[in-house]
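>>> just coords:
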């Protein structure tokens, strides 16, 4: 149903924000004496430890998005597909956004934005 789809979209956008927030707070608390980041793929989001995403890292936490939604238009400063947070401030140089969209109606996406202070939010 349309309602279920809309719910899946909003839930997925909120989930991406929650994962970004988790990476930021892990960085600020210097968990494992490290910084953390989030890597974006078409259908999943990966929370990783360290300054660079490595697919083979066993500490990666992979979150598959709802099958009804996809991820596109990753537009981050520096041109990459990862947001990494800074140890002392929780800020990031990878300022930008990513779109989460319904595969059935891609014309009404949710945009998750990340600011220089490292704070993420959803724009409707």
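Happy to help now that I have it. Quick caveat: nothing in here was measured; it's all calculated off a predicted structure.
>>> CA only for contacts and neighbour counts going forward, please
Noted.
>>> Identify the residues contacting residue 86.
By C-alpha atoms under 8 Å, 6 or more residues apart in numbering, residue 86 lies in contact with 27-28, 35, 92.
>>> What strand or helix carries it?
Secondary structure assigned from DSSP states H and E places residue 86 in neither a helix nor a strand.
>>> gap between the residue of the chain most remote from its centre and residue 49?
Counting by C-alpha atoms, centre = their mean, the extreme residue of the chain relative to its mean C-alpha position is residue 1, 26.3 Å from that point. Distance from residue 1 to residue 49, counting by C-alpha to C-alpha, to the nearest Å: 38 Å.
>>> can you give me the helices for the chain?
Defined through DSSP state H, the helices belonging to the chain, from first to last, are 2-28.
>>> got the contact list for residue 14?
Each residue near residue 14 by C-alpha under 8 Å, 6+ apart is listed here: residue 122.
>>> Could you rerun that using 6 Å?
Residues counted as contacts of residue 14 (C-alpha atoms under 6 Å, 6 or more residues apart in numbering): none.
>>> again with residue 38
By C-alpha under 6 Å, 6+ apart, the residues touching residue 38 are 46-47, 82-83.
>>> Below is an additional structure, to be compared with the one above:
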């Protein structure tokens, strides 16, 4: 007679399977992303070489080229994609949704010799790694792998002008956002508080993004706003969150900065506006940081 599974044994098996799925899913996702990246880079290189061979063979007595958009590319016949191409020869290739292109937008190969009209790089990215396709002056086309590394930098100090923010250090103490600074926005202060003296970079960056994570109570009339300056706390500020009374769930807003931005000059401020009677509502700053790619 065959023994049945007990409930405890069944739950143990389910638990082990759940653990295995938790461990293997990120690995599988990483494998998929990299596979899509390699496939896309190889297919782009093949398309570039096809366009070059068509031009060298003087097919249809014409030059051929490849035009790149954010998430697709087109092999075309003619001396330019925008002006004078023969659209009936267009071959359109769409990329996976996780793949994005940047760099050279158009390359045209000349008849007979197959030399490119531009040189440089086409960057194929999945948000975690890059593949760089290089076209040199004599028309050689190669690609290589590049890993994207992100460095996190945060402010290390604040100036609480209005004294209306409690636990201000919680705005930059942890990446998980479980702690937060609380700013009452029922009085008018500009600034109410500033965050500054950022951790300095350890590398030269290729991209830099300022991020602000928060949630907020909704008010009737009073308003809160968040702005940043790239020229210090006495410099000119640009709104990251324009003045608003709106309630907000856990939200992250961001802005791209120059990769060469001097972090010692980066400053973020909260300013508040009271209108009529006090609404007694709060803005909660969960985290402030930069994501710096190199």
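Perfect, I can see it now. This structure is a prediction, so every number in the text was calculated from the model and none was measured.
>>> still on that earlier bit, want to throw the contacts of residue 38 of structure 1 into JSON lines with neighbour count?
Converted to JSON lines, these look like this (neighbours: other C-alpha atoms under 10 Å):
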{"residue": "46", "neighbour count": "22"}
{"residue": "47", "neighbour count": "22"}
{"residue": "82", "neighbour count": "24"}
{"residue": "83", "neighbour count": "29"}
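>>> Dump these to CSV, plus distance to residue 6 of structure 1.
Formatted as CSV, the entries for the contacts of residue 38 of structure 1 read as follows, by distance: C-alpha to C-alpha, whole Å:
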residue, distance to residue 6 of structure 1
46, 23
47, 25
82, 26
83, 26
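>>> which SS state does residue 26 of structure 2 fall under?
When the structure is split into helix, strand and coil by DSSP: H, G, I helix; E, B strand; the rest coil, residue 26 of structure 2 lands in helix.
>>> how many neighbours does the corresponding residue of structure 2 for residue 21 of structure 1 have?
When the structures are aligned by TM-score structural alignment, the residue of structure 2 matched to residue 21 of structure 1 is residue 49. Using other C-alpha atoms under 10 Å, residue 49 of structure 2 has 19 neighbouring residues.
>>> nearest spatial neighbour of residue 49 of structure 2, skipping sequence neighbours?
Among residues not flanking residue 49 of structure 2 along the chain, residue 141 sits closest, at 7.5 Å (C-alpha to C-alpha, 6 or more residues apart in numbering).
>>> The one you found -> structure 1?
In structure 1, the position corresponding to residue 141 of structure 2 is occupied by residue 120, as judged by TM-score structural alignment.
>>> just checking, that match touches residue 114?
Yes - at 4.4 Å, residue 120 of structure 1 and residue 114 qualify as touching, with contact defined as C-alpha atoms under 6 Å.
>>> what about the equivalent of residue 109 of structure 2 over in structure 1, how many neighbours?
Matched by TM-score structural alignment, residue 109 of structure 2 corresponds to residue 85 in structure 1. Residue 85 of structure 1 has 29 neighbours, counted by other C-alpha under 10 Å.
>>> Next one: the residue nearest to residue 85 of structure 1 when sequence neighbours are not counted from residue 83 of structure 1, what distance?
Beyond its immediate neighbours in the sequence, the residue positioned closest to residue 85 of structure 1 (C-alpha to C-alpha, 6+ apart) is residue 92, lying 4.9 Å away. Relative to residue 83 of structure 1, residue 92 of structure 1 is positioned 7 Å away (criterion: C-alpha to C-alpha).
>>> Check residue 13 of structure 1 too.
When C-alpha to C-alpha is applied, the distance between residue 13 of structure 1 and residue 83 of structure 1 equals 16 Å.
>>> Same question for residue 29 of structure 1.
Counting by C-alpha to C-alpha, the gap between residue 29 of structure 1 and residue 83 of structure 1 amounts to 17 Å.
>>> Then residue 75 of structure 1?
Following C-alpha to C-alpha, the distance that separates residue 75 of structure 1 from residue 83 of structure 1 is 11 Å.
>>> same deal with residue 50 of structure 1?
From residue 50 of structure 1 over to residue 83 of structure 1 the distance is 11 Å, taken as C-alpha to C-alpha.
>>> Kind regards, and thank you for your time.
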